[in-house]
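# my questions concern the predicted model and sequence given below.
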Amino acid sequence: MTRLEDAELERYARQLILRELGGAGQRKLKQARVALVGMGGLGCPAALYLAAAGVGQLTLIDDDIVSLDNLQRQILYTTADIGQPKVTAAAARLAALNPHVDLVPVQARLDADTAPALLDGQDLVLDGSDSFSTRLAVNRAAIAAGVPLVAGSIGAFDGQLGVFKGHAPPLPCYQCLVGPAVDRPGTSCADVGVLGPTAGIIGSLMALEALRELAAFGDSQAGTLMIFDGLAGRQRRVRLPRDPGCAACGHHSAAIAS
């Protein structure tokens, strides 16, 4: 059984007294391995909360470097980090926050060819990337690996978040939601802008759902989509159907059934 050190017992004291988590849940977190795809506006707050909560290993995947216009919303980084690889700067900051977490920085761009190897051995994948091609590759790799995918996205003042388990029919996968989507010009933060706290809200909720799946507390939100409207100050949750003809999980579920 995974043992919590005395320093960890003190560090996680406010979590350990939660009836829904306790020592058993904390040990599950310590054993867990999570891959974060994209260390931008969503990956930064998510990584901070996962590291602070004591997730045992975080693999940080991003090929970008820190730039000045990142700092308005990518809260892991400081002015001194400009020009440094995001994964390097992020790993240093997270290690300073919690030395009990094993950090694996991977300066690479995930695509359909590299996704299976990069996500191999993970217990959960958290996707905050900024292109549909990357998201679809992550989704397929998560289905093949049989692990949950927590995916978030943001616009100027709005965001959405879903937990996808396309490997576990009848639950839908990410592609059931978006279809065979392609990247569209003019839809990135650089084009439409974004308010920093919007990224913080969605990224923090992504961390919450990841912890829920790893430690098995509360009700899984798999199969639903949370939609946040920052301008109106509202949020709602809708249930997502599985697409039986989905090219990503439809064939996978058929293979399981046979």
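Perfect, I can see it now. Numbering: from 1, shown residues only.
# every contact and neighbour count from this point should use C-alpha atoms.
Will do.
# so Ser131 makes contact with Pro185?
No. Ser131 is not in contact with Pro185 according to Cα atoms under 8 Å; the separation is 10.1 Å.
# which one of these two has more residues nearby?
More crowded of Ser131 and Pro185, by other Cα atoms under 10 Å: Ser131, with 15 against 7.
# second structure follows, compare the two:
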Amino acid sequence: MASDPLSPEETRRYARHLVLKGMGGAGQQALKRARMLVVGAGGLGSPVVAYLAGAGVGRLGIVDHDTVSLSNLQRQVIHTEIGASKAASAGRFAHALNPHVETVVHALRLEAGNVAELVGRYDLVLDGTDNLATRRIVAASCQTLGLPLVSGAVSMFDGQVTVFAPGGPHFADLYPDEADDADLPSCEATGILGPLTGVIGTLMAMEAIKLITGIGEPLIGRVLTYDGKGGRFSEFSYEGTGLPSQILPPTSRHPRA
């Protein structure tokens, strides 16, 4: 997919990328060509949308069926209007931040019947949803279509990020089929510290940019975890079989997260 040369305004806007060794003009052009889909415009989706829009992603799709509630605003910092569609609100934020980014709003519930058609329009997917059912649907579609998937999760004070990509371990290797949403504590019951979603969501955006530009080593087959109370990052690898005892439940963000 070809893209137009950077305009003078874009050259000034992305100046810190253009002088960055390893990124430069080639990396910025790769971002401008990229089509990324953010699934969930809640706690994790907020920083993901903000940093991908700021970075100059060419097309940024945002899918979310939920509306903004007052309890969301403690961490879903791109929203301001109670009752507004989260997808539309996120789209307005992204456009206001960077009008050079094409924002595509999908204010709908992602389901087995529509996921392939929607995901198939993009080059890369970022999933910050709060339930295993949706995560499995998204992961299966990405696996079938051969698309990289950046996955983040948060719970209370802790979070994690990983990448599922063609040739690497699959979603089921990390989240076995027997894992069920009913066994996981809800955000409403246990709470969540607002800035935690910023930490993990920003790391998700970082992984997406790395994948598109070819910079660094993506978190494929590795889970980066963050202990917010201890202020520590750690990492473990997975391959072939899941490690459910080490996995944080994806129990925040939307709806009502």
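Yep, that arrived. What you see is a predicted model, and the numbers here were worked out from it, not measured in a lab.
# can you report how many residues neighbour the closest residue in space to Lys86 of the second structure that isn't next to it in sequence?
Nearest non-adjacent residue to Lys86 of the second structure, counting by Cα to Cα, 6 or more residues apart in numbering: Thr67, 5.1 Å away. Thr67 of the second structure has 21 neighbours, counted by other Cα under 10 Å.
# in the first structure, what residue corresponds to Thr67 of the second structure?
Using TM-score structural alignment, the equivalent of Thr67 of the second structure in the first structure is Ile65.
# can you tell me how far its match sits from Gln84 of the first structure?
Ile65 of the first structure sits at a distance of 5 Å from Gln84 of the first structure (criterion: Cα to Cα, to the nearest Å).
# stretch 57-70 of the second structure: end-to-end distance?
Terminal-residue distance, stretch 57-70 of the second structure (Cα to Cα): 30 Å.
# in it, which residues are buried?
Across stretch 57-70 of the second structure, burial judged by 16 or more other Cα atoms under 10 Å covers 57-69.
# max pairwise distance over those: which two?
Spatial extent of the buried residues of stretch 57-70 of the second structure (Cα to Cα) is set by the pair Gly58 and Ser69 at 29.5 Å.
# stretch 201-215 of the first structure vs the second structure, average distance?
Superposed on the second structure, stretch 201-215 of the first structure shows a mean distance of 0.3 Å to its aligned residues (mean Cα distance after the TM-score superposition for the first structure).
# just tell me the aligned range of that stretch in the second structure.
With TM-score structural alignment as the criterion, stretch 201-215 of the first structure aligns to 199-213.
# and the helices in the stretch 151-258 of the first structure?
Remark: helices assigned in the stretch 151-258 of the first structure by DSSP state H, counting those that start in this stretch are 174-178, 189-192, 196-215, 250-257.
# what is the longest one packed up against?
Going back to what we said before, that points to helix 196-215 of the first structure. The contact analysis (3 or more Cα pairs under 8 Å, 6 or more residues apart in numbering; DSSP states H and E) places helix 196-215 of the first structure against helix 22-31, helix 43-53, strand 124-127, strand 149-154, strand 158-164.
# give me the residues contacting that helix.
Residues outside helix 196-215 of the first structure that contact it (Cα atoms under 8 Å, 6 or more residues apart in numbering): 21, 25-26, 28-29, 32, 41-47, 49-50, 72-74, 123-124, 126, 148, 150-154, 156-161, 163, 218-221, 230.
# who's in contact with the equivalent of Arg237 of the first structure over in the second structure?
Using TM-score structural alignment, the partner of Arg237 of the first structure in the second structure is Glu235. Glu235 of the second structure is in contact with 222-225, counting by Cα under 8 Å, 6+ apart.
# can you put those in TSV and add distance to Arg12 of the second structure?
Converted to TSV, the contacts of Glu235 of the second structure look like this (distance: Cα to Cα, whole Å):
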residue	distance to Arg12 of the second structure
Arg222	36
Val223	35
Leu224	33
Thr225	35
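# pull the most distant pair out of those residues.
Applying Cα to Cα across these, the maximum distance is between Arg222 and Thr225, 9.7 Å.
# more neighbours, the two?
Using other Cα under 10 Å, the more surrounded residue of Arg222 of the second structure and Thr225 is Thr225, with 23 against 19.
# on that earlier part again, residues touching the match of Thr67 of the second structure, list them.
82-86.
# hmm, 10 Å instead?
39, 81-89, 107 (Cα atoms under 10 Å, 6 or more residues apart in numbering).
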